[in-house]
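Visitor: Just to be clear, the model below is a prediction. Sequence and coordinates:
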Amino acid sequence: MSDQDLFYLLALMKVEGVGDIMAKKLLNHCGDAEAIFKSKSSQIAVIDGVGSALLKNMKDKTIFEKANHELEFIRKNKIDVSFFQSITYPERLKHCVDSPVLLFSGGEIDFANKKIISIVGTRQITSYGIEFCRKLIEDLAPLDPVIVSGFAYGVDIVAHQFAMEYNLQTVGVLAHGLNQIYPRTHKKYMAKMEENGGFITEFWSSSNPDKENFVRRNRIVAGISEATIVIESADKGGSLITANLANDYNRDVFAVPGRITDKYSQGCNDLIKTQKANLLTSAADLIYVLNWDIEKKSKTIQKQLFIELEPDEQKIYDFLLKNGKELLDIIALECGLPVFRISGILLNMELKGVVRPLPGKMFEAI
């Protein structure tokens, strides 16, 4: 994108009364941002939602001063900018009517042809939530997903940390400009995240982490991903807003169940109870619902004479070898294993290349 194109886009987004939806209407009508400012008021007035106040605000000369200042910041700090119609813009986010016209980013981010999931939850994450998050990301690692979160305390930073531990690309969506970081205590994670991932935001360098910005940030977290996972949440909180936004965007939502007496499981349990989220007990649940193909993305494992299997894995393998393809529930029943354990065991066996999933929660030995 040329400096001139970016300058006029920045100016457009600084017009009072022009949000992302209105900006897209104007761009669609006029062709580009420069043409909007050079059009006659009568030409723009025919656009639905454009009134006299907005037309007056477009003549405010200070918007060009602000645009020029931000352009200098972007070029000086080598900020990457993605326009919502460009190929570098996250594909799923393009389909959200209220997605940002411009995204600013830093680091080494690659969304192309990637499985992208968002992991969100309470800032007061418990040991239960930490362990579930670690196991989930460990089991998903062979599929090389991008892990997106909000870089906040609790679930967010735990998800980023485990993603880095398992060498996955991880992206923090910020509620402020790229000239600062919030919370400041997380600054120590920035360099490592930017090596394989980084940060994105719609906010300018003049934007602080104000309360209302976090709600706007959440729509990016929800819209950019194939699925949103809520690890833990109280009965109210930002992660529930993100889950509702994901539902509005027709994306899959998953929630980790917990005891009914646990404060930070109430939100997840309610999402499941009201059918706003799929029950998530292991990575296998996510893989099944999203129809991810483990065989294509995991390392190819040649059949060997001596593949090491755990006792329960060997029991399942022998059963499938004898009986052919079978339902997950039947496997659990015939092998004398609880259903909540069987999913994780089957996932490990898939990664070892000894079983494969079939439609309808069926599995067969390879």
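Guide: Arrived safely, thanks for sending.
Visitor: When you work out contacts or count neighbours from here on, use the C-alpha atoms and nothing else.
Guide: Will do.
Visitor: and the residue most central in space within the chain, which of the three is it?
Guide: The chain has Ser118 as the residue nearest its centroid, 3.2 Å off, counting by C-alpha atoms, centre = their mean. Put simply, Ser118 is strand when judged by DSSP: H, G, I helix; E, B strand; the rest coil.
Visitor: same thing with Cys268?
Guide: helix.
Visitor: That one: neighbouring residues, count only.
Guide: 30 (other C-alpha atoms under 10 Å).
Visitor: list the contacts for the residue nearest to the centre of the chain?
Guide: 147-149, 221-222, 225-229 (C-alpha atoms under 8 Å, 6 or more residues apart in numbering).
Visitor: just Leu103 next, same as before
Guide: 81-84, 89, 200-202.
Visitor: one more time with 6 Å
Guide: Contacts for Leu103 (C-alpha atoms under 6 Å, 6 or more residues apart in numbering) come out as 81-82, 201-202.
Visitor: cool, Val101 as well?
Guide: For Val101, the contacting residues are 20, 83-84, by C-alpha under 6 Å, 6+ apart.
Visitor: Now for Glu364, how many residues are close by?
Guide: Glu364: 19 surrounding residues under other C-alpha under 10 Å.
Visitor: let's bring in a second model and compare:
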Amino acid sequence: MSLLHQIALTKINGVGPVIARHLLDHFQAAEAIFTAPRKELLAIPGIGSRLAAAILESRVLREAENELRFIEKHRIQTLFWNENSYPKRLKECPDAPLLLYYKGNTDLNASRIISIVGTRNATSYGKLICSEFVRDLQPYGVSVISGLAYGIDSHAHRNALTYGLPTVGVLGHGLDRIYPSANREMAARMLDQGGLLTEFPSGTNPDKRNFPMRNRIIAGLSDVTIVIEAAIKGGALITAEIANTYNRDVCAFPGNLNQEFSSGCNYLIKTNRAHLITGATDLAYLMNWEIDERKQPPKQLPLHVSLDKTEQQVYDAIQAAGQIAIDELSRRLQWPQSKLAITLLEMEIKGVIAVLPGWVYRILN
């Protein structure tokens, strides 16, 4: 399929993803759309006289030629909706963009992808939560998606870079600029450890109306959207709401009842729009993720703690599993749960293990 005509299809005024798919279903190839008789165009659902005239304008092909030169010069990858390279999670969304522009080196179809969003006015609490959360995601091998904005977005990207996680910034403008400009250096690092992605062609300004469109890509690319600090009104809650409409999981960190930038998170939790989480282990439990032990050093007992022979066996089994439910632990050790429960309680009191929802246990750092 002609890339020139794929680009041109996205530049027709009034033709969005849904109508574009009707056109592609009918003509099979983008280039055939621009040579079709007007009468045939009018027979397609959603195409009236005005849209038919817009499709047949030569202007869109001239604009597409300029964009094609730009992406070739800057080695930008294009991902078209009906091609195998298109992100599979996003393709499931009914309003997924027809064409994406991508510069980077990470797999947009990786096995574990999360989005992290939040307020541009991050507090010290939000920054700390974000840092600890991303740090603790390290052994789970996730990729982190966010919007490269001030606040929580920037902290999510920066911490992902620090802890060696791939991170992709979804932009509300073209790849000919970085907004905000203060993130240019970080964006350059992301090209080597993730990437930058947008549906907007070069020359597109970071206008306010573009960011809700960007937010649907953030929600659609990931398995789960995490909200860290958000007011009742703002882009983070829009992203969470979109994720819910896509039947994707949403999680939120609770915050101070009197703090403006915790009110959005608390609202999502209160109205059952988001799962309450307090850290990476809660997320892993929800998503049924296991730790890749190759990605973290073995945990050591605190110097002041000693375990008896029975407790050491339990400790070793939990450490080998990363985290494990009591019934599975009972099966592996071939112990009755009554005996195991007493040992687990003693170890919890000693501060060497923690119990998660569902009687799942993990080693404490």
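Guide: Great, that's in hand. A quick note: this is a predicted structure, and the numbers were derived from the prediction, not measured.
Visitor: Adding neighbour count, distance to Met349 of structure 1 and secondary structure, write the contacts of Leu103 of structure 1 out as JSON lines.
Guide: Converted to JSON lines, the contacts of Leu103 of structure 1 look like this (neighbours: other C-alpha atoms under 10 Å; distance: C-alpha to C-alpha, whole Å; DSSP: H, G, I helix; E, B strand; the rest coil):
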{"residue": "Val81", "neighbour count": "20", "distance to Met349 of structure 1": "42", "secondary structure": "strand"}
{"residue": "Ser82", "neighbour count": "21", "distance to Met349 of structure 1": "41", "secondary structure": "strand"}
{"residue": "Thr201", "neighbour count": "21", "distance to Met349 of structure 1": "39", "secondary structure": "strand"}
{"residue": "Glu202", "neighbour count": "25", "distance to Met349 of structure 1": "42", "secondary structure": "coil"}
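Visitor: quick one, what contacts Asn215 of structure 2?
Guide: Neighbouring residues of Asn215 of structure 2 by C-alpha under 6 Å, 6+ apart: Thr239.
Visitor: Give me the range in structure 1 that the helix or strand where it lies lines up against.
Guide: Per DSSP states H and E: Asn215 of structure 2 is located in helix 210-220. Counting by TM-score structural alignment, helix 210-220 of structure 2 pairs with residues 213-223 of structure 1.
Visitor: now stretch 53-72 of structure 2
Guide: Following TM-score structural alignment, the aligned partner range for stretch 53-72 of structure 2 in structure 1 is 56-75.
Visitor: wait, which of the contacts of Leu103 of structure 1 is closest to Gly258 of structure 1?
Guide: Thr201 (32.3 Å; C-alpha to C-alpha).
Visitor: how about the closest one, what's its partner in structure 2?
Guide: If you follow Thr201 of structure 1 across to structure 2 using TM-score structural alignment, you land on Thr198.
Visitor: what about Asp95 of structure 2, how many residues close to it?
Guide: 15.
Visitor: One more: Glu67 of structure 2?
Guide: Around Glu67 of structure 2 there are 18 residues (other C-alpha under 10 Å).
Visitor: ditto for the one 4 residues further on
Guide: By other C-alpha under 10 Å, 19 other residues sit near Ile71 of structure 2.
Visitor: element containing it?
Guide: In this assignment (DSSP H and E), Ile71 of structure 2 forms part of helix 59-73.
Visitor: average gap between the helix or strand harbouring Ala52 of structure 2 and structure 1?
Guide: Ala52 of structure 2 is located in helix 49-55, with elements delineated by DSSP H and E. Average distance, helix 49-55 of structure 2 versus aligned residues of structure 1 after superposition (mean C-alpha distance after the TM-score superposition for structure 1): 1.1 Å.
Visitor: what's that helix packed up against?
Guide: In terms of contacts (3 or more C-alpha pairs under 6 Å, 6 or more residues apart in numbering; DSSP states H and E), helix 49-55 of structure 2 is not packed against any helix or strand.
Visitor: now for Gly129 of structure 1: what does it line up with in structure 2?
Guide: Aligned by TM-score structural alignment, Gly129 of structure 1 pairs with Gly126 of structure 2.
Visitor: That match belongs to a helix?
Guide: Yes. Assessed by three-state DSSP, Gly126 of structure 2 belongs to a helix.
Visitor: which bit of structure 1 covers stretch 11-24 of structure 2?
Guide: By TM-score structural alignment, stretch 11-24 of structure 2 lines up with residues 14-27 in structure 1.
Visitor: So what's the residue count around Cys251 of structure 2?
Guide: Cys251 of structure 2, neighbours per other C-alpha under 10 Å, totals 25.
Visitor: my guess is it meets Arg273, correct?
Guide: No. Assessed by C-alpha atoms under 6 Å, Cys251 of structure 2 is found out of contact with Arg273, at 8.3 Å.
Visitor: Aligned to Asn183 of structure 2, what sits in structure 1?
Guide: Per TM-score structural alignment, Asn183 of structure 2 is aligned with His186.
Visitor: how close does the aligned partner of Cys251 of structure 2 in structure 1 sit to Ile21 of structure 1?
Guide: Aligned counterpart of Cys251 of structure 2 in structure 1: Phe254 (TM-score structural alignment). For Phe254 of structure 1, the distance to Ile21 of structure 1 equals 28 Å [C-alpha to C-alpha, to the nearest Å].
Visitor: returning to what we had before: tell me how far the residue nearest to the centre of structure 1 lies from Ile224 of structure 1.
Guide: 8 Å.
Visitor: mind listing the strands for the stretch 151-300 of structure 2?
Guide: For the stretch 151-300 of structure 2, the strands defined by DSSP state E, counting those that start in this stretch cover 167-170, 194-198, 224-227, 249-252, 275-276.
Visitor: how far apart are the third one and its match in structure 1?
Guide: Its aligned residues in structure 1 lie a mean 0.4 Å from strand 224-227 of structure 2 after superposition (mean C-alpha distance after the TM-score superposition for structure 1).
Visitor: hang on, the earlier thing: output the strands of the stretch 151-300 of structure 2 in a markdown table, with distance to Met347 of structure 2 appended to each entry.
Guide: Formatted as a markdown table, these follow (distance: least, C-alpha to C-alpha, whole Å):
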| stretch | distance to Met347 of structure 2 |
| --- | --- |
| strand 167-170 | 37 |
| strand 194-198 | 40 |
| strand 224-227 | 31 |
| strand 249-252 | 30 |
| strand 275-276 | 26 |
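Visitor: Which of those strands sits closest to Thr204 of structure 2?
Guide: Thr204 of structure 2 sits nearest to strand 194-198 of all the strands of the stretch 151-300 of structure 2, at 10.4 Å, using C-alpha to C-alpha.
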